[in-house]
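>>> task: produce atomic coordinates for the following.
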Amino acid sequence: MPQVILLPTALSEMFAQISNTGCITKADRYGLMAAILDESLSDEEKSALNRLLRAIAKGRLSLVDEISCVL
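Got it, this is the predicted structure:
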């Protein structure tokens, strides 16, 4: 099975974009899935990922069916 490798700043940029827009796009969801599968995440990246997942579970972020959520 191929290994998932994220770009070095992908998770932090995704976190910033989601925080600014308040919505999670299809592209963001695939990025989150790739991040979850990445075994080399730092503790800081894991914490940011967990914050995003909790915000989704609590309904504080909107899931949208668009590819991009640019303001």
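
>>> switch to C-alpha atoms for all contacts and neighbour counts from now on
Will do.

>>> let me see the ranges of the helices in this structure.
Residue ranges of the helices in the chain, as given by DSSP state H, are 10-21, 26-37, 43-57.

>>> just the residues contacting the last one, thanks.
Applying Cα atoms under 8 Å, 6 or more residues apart in numbering, the set of residues contacting helix 43-57 from outside is 11-12, 15, 32, 35-36, 61-62.

>>> how about this one, so we can line them up?
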Amino acid sequence: MNYQALLPEVIIAELVFQVYRSGILTLEHRKQLRSLFLYHNLSEEDTTAINRLLHAIRRGWLKIAD
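So this is what the prediction gives:
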């Protein structure tokens, strides 16, 4: 999917869905998150969704793939 043409909200929603469905945050997901933080002004809702992902990783509910 071409993520360049999509709005940040759509990208974040899709990314969160993929990570929770698979239970794994991949290198590609991490690159997308980094790009979103660097090049977009995120809304409070988007920031909350990303924080929930990070919290789930800290709690061990999600894994990080190398």
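
>>> can you list the helices of structure 1 in TSV and add mean neighbour count?
Formatted as TSV, the helices of structure 1 follow (neighbours: other Cα atoms under 10 Å):
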stretch	mean neighbour count
helix 10-21	15
helix 26-37	16
helix 43-57	14
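
>>> from Arg60 of structure 1, how far off is Thr21 of structure 1?
Separation of Thr21 of structure 1 from Arg60 of structure 1 (Cα to Cα, to the nearest Å) stands at 11 Å.

>>> how about Asp28 of structure 1?
For Asp28 of structure 1 relative to Arg60 of structure 1 (Cα to Cα), the value is 15 Å.

>>> again, but for Arg51 of structure 1
Going from Arg51 of structure 1 to Arg60 of structure 1 by Cα to Cα gives 11 Å.

>>> likewise for Cys23 of structure 1?
Separation of Cys23 of structure 1 from Arg60 of structure 1 (Cα to Cα): 9 Å.

>>> neighbour count winner among the two?
The residue with more neighbours, out of Cys23 of structure 1 and Arg60, is Cys23; 21 against 12, by other Cα atoms under 10 Å.

>>> which position in structure 2 pairs with the more buried one?
Under the alignment by TM-score structural alignment, Cys23 of structure 1 pairs with Ile24 in structure 2.
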